[in-house]
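K.L.:
make a model of this:
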Amino acid sequence: MSSRRDYYRDPRAPKANSLVPGGSMLVVDDGGRILMQRRGDSGNWSLPGGVMEIGETLEECAVRETKEETGLDTEITGLLGIYTDPAHVIEYSDGEVRQEFAVTYLGRVLGGELAVSSESTEVRFLGMDELADLPMHPTVRLRLAHFAEQRPEPYLG
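P.N.:
Here you go, the predicted structure:
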């Protein structure tokens, strides 16, 4: 796994040379807590998700990545938003500089067992009040804010 560095609204950010669709899920349990993972590469808390593979839909990608990263079987219940901000780029050690292209779905748990993956150090359901002081990328905070607003329509941006 190559190392990565996120840039967000940073004038020193390298120019993007890649665009890869990714899907993530904001999964809520019966108590209103949100499924979060602590990334092994940055230590930041994040929603489960990853990049789309050839032969699958973006929805299948989000469900697969959530299973791989958390151990839980989920289903999509809605769309939180489409996030394609060119001011958010991710630089990888192999020279790839990827512009953000992520679709975040809403979801719920169908089954499975909560488990840490090779990409994370912790996986937990957390209440909105618990998330305020945790380390996380500003774009993840944006998604959480959009969820908290209970928007009638998905975010498009």
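
K.L.:
going forward, measure contacts between C-alpha atoms and count neighbours the same way
P.N.:
Noted.

K.L.:
the helices in the protein, which residues?
P.N.:
Here the chain has its helices, by DSSP state H, at 58-70, 128-131, 138-148.

K.L.:
just name the most buried of those.
P.N.:
helix 58-70 (a mean of 22; mean count of other CA atoms under 10 Å).

K.L.:
between the helices of the chain, which one is nearest to residue 106?
P.N.:
Residue 106 sits nearest to helix 138-148 of all the helices of the chain, at 8.9 Å, using CA to CA.

K.L.:
for that closest one, packing partners?
P.N.:
With contacts taken as 3 or more CA pairs under 8 Å, 6 or more residues apart in numbering; DSSP states H and E, helix 138-148 sits against strand 72-83.

K.L.:
tell me the angle the strand it packs on makes with helix 58-70.
P.N.:
120 degrees (axes from the mean of the first three to the mean of the last three CA atoms, to 10 degrees).

K.L.:
and the angle from strand 72-83 to helix 138-148?
P.N.:
100 degrees.

K.L.:
helices or strands next to strand 72-83 in the packing?
P.N.:
Partner elements for strand 72-83 (3+ CA pairs under 8 Å, 6+ apart): strand 22-27, helix 58-70, strand 102-112, helix 138-148, strand 155-156.

K.L.:
the most centrally placed residue in the chain and residue 15, how far apart?
P.N.:
The residue lying closest to the centre of the chain (CA atoms, centre = their mean) is residue 47, at 3.8 Å. Distance of residue 47 to residue 15, given as CA to CA, to the nearest Å: 25 Å.

K.L.:
if we can go back for a sec, surely the residue nearest to the centre of the chain touches residue 36?
P.N.:
Yes: if you go by CA atoms under 8 Å, residue 47 and residue 36 touch, sitting 5.1 Å apart.

K.L.:
and this one, so I can compare the two:
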Amino acid sequence: MANSRFYYRDPQAPEPNQPMGLGVIAIIEQNGSLLVEKRTDSDRWALIGGAIEPNETLLEALHREVKEETGLTVSSASLFGTFSDPSRLIAFPSGRVKRIVTLAYQVEVEPFTELIVSEESLELRFVPLADLLELPLAETHHPIVHALLDQRGHVSPSGVTLW
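P.N.:
Now for the predicted structure:
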């Protein structure tokens, strides 16, 4: 099965051939770790989120995506950042290629006892912030993760700021 491919600042990336996509991402943290999913369409790790449907608001999409992908219910959300670098692209197995603009939200969820893995995911996991860059992340999520780590003041083992 062909996989979706993600691109960020890659000169070898294909040219978009579809209208730009708009999506939301949920930054869900617990005890210094971030919730990520291993995607079925690419075997890559990614933050929780997805596309905004034509009939919903940004926050409705955020609530829906979190519920669909994790079983969790959003109790509050605040805008973390807008990620609109034109080099953020997704190439689908069908040949469609689109540029994506993503609004990332810091999200609080209602208390929970277990995560529910959706059909879109192979696995859900809380990963310590310091270990995020060791995962094979979807390239389109790199700027979001870098911004989060930068905001949290994470440094490399040598004591140098990561970005």
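
K.L.:
hang on, the earlier thing: identify whichever of the helices and strands packed on strand 72-83 of the first structure lies nearest to residue 95 of the first structure.
P.N.:
strand 22-27 (18.9 Å).

K.L.:
and the closest residue to residue 38 of the first structure other than its chain neighbours, how far from residue 136 of the first structure?
P.N.:
Nearest residue to residue 38 of the first structure, sequence neighbours excluded (CA to CA, 6 or more residues apart in numbering): residue 45, at 4.2 Å. From residue 45 of the first structure across to residue 136 of the first structure, the span is 5 Å (CA to CA).

K.L.:
neighbour count: the two, which is higher?
P.N.:
residue 45 (23 against 18; other CA atoms under 10 Å).

K.L.:
so who does the more buried one touch?
P.N.:
Taking CA atoms under 8 Å, 6 or more residues apart in numbering as the criterion, residue 45 of the first structure is in contact with 36, 37, 38, 39, 134, 135, 136, 137.

K.L.:
got a winner among those for most neighbours?
P.N.:
Busiest of the contacts of residue 45 of the first structure [other CA under 10 Å] is residue 37, holding 27 neighbours.

K.L.:
give the contact list for that residue.
P.N.:
With contacts defined as CA under 8 Å, 6+ apart, residue 37 of the first structure is in contact with 45, 46, 47, 48, 69, 70, 120, 121, 122, 123, 124.

K.L.:
go through the helices of the first structure and name the closest to residue 103 of the first structure.
P.N.:
Residue 103 of the first structure lies closest to helix 58-70 among the helices of the first structure, at 8.0 Å (CA to CA).

K.L.:
average gap between that closest one and the second structure?
P.N.:
Helix 58-70 of the first structure differs from its equivalent in the second structure by a mean of 1.0 Å after superposition (mean CA distance after the TM-score superposition for the first structure).

K.L.:
select, out of the helices and strands packed on strand 72-83 of the first structure, the one closest to residue 88 of the first structure.
P.N.:
Residue 88 of the first structure lies closest, by CA to CA, to one member of those: helix 138-148, at 8.2 Å.

K.L.:
the closest one vs the second structure, average distance?
P.N.:
Mean deviation for helix 138-148 of the first structure: 2.3 Å (mean CA distance after the TM-score superposition for the first structure).

K.L.:
distance from the chain centre to that helix, please.
P.N.:
The chain centroid and the centroid of helix 138-148 of the first structure are separated by 10 Å under CA atoms, centre = their mean, to the nearest Å.

K.L.:
and what of stretch 69-80 of the second structure?
P.N.:
With CA atoms, centre = their mean, you get 13 Å for stretch 69-80 of the second structure.

K.L.:
residues of it that come out buried?
P.N.:
69, 70, 71, 72, 73, 74, 77, 80 (16 or more other CA atoms under 10 Å).

K.L.:
what is the nearest of those residues to residue 59 of the second structure?
P.N.:
Checking the buried residues of stretch 69-80 of the second structure against residue 59 of the second structure by CA to CA gives residue 77 as the nearest, at 8.1 Å.

K.L.:
how much space separates that closest one from residue 4 of the second structure?
P.N.:
28 Å.

K.L.:
with residue 80 of the second structure instead?
P.N.:
Taken as CA to CA, the span from residue 80 of the second structure to residue 4 of the second structure is 26 Å.

K.L.:
having no further points to raise, I will conclude here.
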